[in-house]
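In: No sequence on hand, only this structure:
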């Protein structure tokens, strides 16, 4: 799935803003501070949600009446499904790391949309029809909806995250300064 996501982002046509930007030097960090901010926001959300459902999912998803084995499989499938959908929705965020409107121009990239659609379709096939091969079980429509709704939260969360200011100094340089000060004391 990550390969499809990387391919989707790599096929995104360049914007006029990007084409007018000066080239980035070889020594510049590959991951910008804006990317780090977005990464931290999404990672904190996804790790928190997935850990909550991994350790409390049987109770939260009301699986107490199921057999222990089946409840565990449903919970694990739900966590997996939610994770993949979080990645799908976050691909839209990654297209425009410094813009609020992540959907602008998305239809101008049919290859991006085809890859997103393929990822979505593969996820449905994996969960619904390839259970023996992938150790998943079918989810009922309610769990599908909850899974997608949790993943959809990444969009407003990305908007809120973009309101957090980022320093001009690259994160690596900034952290090096902090650690050098501490080690020299």
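Out: Structure's in. What do you need? On a predicted model such as this, the values are computed, not experimentally measured, just so you know.

In: use CA for all of it now, contacts and neighbours both
Out: Will do.

In: contacting residues for residue 75?
Out: Residues near residue 75 by C-alpha atoms under 8 Å, 6 or more residues apart in numbering: 53, 54, 57, 58, 61.

In: And for residue 151, nearest residue in space, chain neighbours not counted?
Out: Take residue 151 and drop its neighbours on the chain: the residue closest to it by C-alpha to C-alpha, 6 or more residues apart in numbering is residue 86, 4.3 Å away.

In: That neighbour and residue 65, how far apart?
Out: 28 Å (C-alpha to C-alpha, to the nearest Å).

In: cool, residue 56 as well?
Out: 15 Å.

In: Show me which of those two is the more surrounded one.
Out: A direct count of neighbours by other C-alpha atoms under 10 Å for residue 56 and residue 65 places residue 56 higher, at 12 against 9.

In: Tell me how far that one lies from residue 106.
Out: 36 Å.

In: Neighbours of residue 50, how many?
Out: Counted with other C-alpha under 10 Å, the neighbours of residue 50 add up to 17.

In: ok, now which ones touch it?
Out: 79, 82, 83.

In: Tell me, how many residues neighbour residue 182?
Out: Applying other C-alpha under 10 Å, we find 9 residues neighbouring residue 182.

In: this is the comparison structure:
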């Protein structure tokens, strides 16, 4: 409807929860991944490539799994009717296949290296955490008043007045 925000409070809540999760997890692996994966026997360059490929892969799987959450931002059961939406299933399928191709076969073009099955499994598991996280997050109530309204009052942006307006339009 007219005047309603494009991003609702429910969407903001869901976005905030997923963003916090993804930022926290991916930063941990980005800054401590070489130690976590015990890559001390690898050359520094190869260890960095493994870590960076893993972070990229985990990030993409976070997005793939979160696509299901975004379909139904207000409902806890995000799987209802998912298989009847062929376009959605096609997008998820193509994204997943492209990700596998990029990591496993197109490393020269994308600067990635092949990952072992344990790192693949961990990437997918990190993405899958978004489902229970979203389920629990949807229990957090949101106010009826749009978040943008709160920002308007506390962060009132005022455009600078022009000199001729200050003088009552006289030049």
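Out: Arrived safely. The structure presented is a predicted model; accordingly, all values stated were derived computationally and were not measured.

In: hmm, back to that, secondary structure and neighbour count added to the contacts of residue 50 of the first structure, as a markdown table?
Out: Below are these laid out as a markdown table (DSSP: H, G, I helix; E, B strand; the rest coil; neighbours: other C-alpha atoms under 10 Å):
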| residue | secondary structure | neighbour count |
| --- | --- | --- |
| 79 | helix | 20 |
| 82 | helix | 26 |
| 83 | helix | 19 |
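
In: Of those, which ones are shared with the second structure?
Out: Shared with the second structure under both residues aligned by TM-score structural alignment, their matches' C-alpha atoms under 8 Å, the contacts from the contacts of residue 50 of the first structure are 79, 82, 83.

In: Tell me the one of the residues you listed nearest residue 162 of the first structure?
Out: residue 83 (21.8 Å; C-alpha to C-alpha).

In: ok, back up a step: what is the nearest of the kept ones among the contacts of residue 50 of the first structure to residue 141 of the first structure?
Out: residue 82 (13.4 Å).

In: Can you find the partner of that closest one in the second structure?
Out: With TM-score structural alignment defining the correspondence, residue 82 of the first structure maps onto residue 58 in the second structure.

In: Not counting sequence-adjacent ones, nearest residue to that match?
Out: Of all residues not flanking residue 58 of the second structure in the chain, residue 123 sits nearest, at 4.3 Å (C-alpha to C-alpha, 6+ apart).

In: ok, the aligned partner of the one you found in the first structure - how many residues close by?
Out: Counting by TM-score structural alignment, residue 123 of the second structure corresponds to residue 147 in the first structure. Using other C-alpha under 10 Å, residue 147 of the first structure has 21 neighbouring residues.

In: right, and residue 147 of the first structure touches residue 78 too?
Out: Yes - Residue 147 of the first structure is in contact with residue 78 according to C-alpha atoms under 8 Å; the separation is 6.9 Å.

In: about what we covered before: quick one: which helix or strand includes the residue nearest to residue 58 of the second structure?
Out: Using DSSP states H and E, residue 123 of the second structure sits within helix 117-128.

In: just residue 176 of the first structure next, same as before
Out: Assigned by DSSP H and E, residue 176 of the first structure falls in helix 171-184.

In: Please apply the same query to residue 70 of the second structure.
Out: Using DSSP H and E, residue 70 of the second structure falls in helix 44-71.

In: Tell me roughly how far that helix lies from the first structure on average.
Out: Here the mean offset of helix 44-71 of the second structure against the first structure after fitting is 0.3 Å, by mean C-alpha distance after the TM-score superposition for the first structure.

In: That helix vs helix 117-128, what angle?
Out: Put simply, helix 44-71 of the second structure runs at 30 degrees to helix 117-128, going by axes from the mean of the first three to the mean of the last three C-alpha atoms, to 10 degrees.
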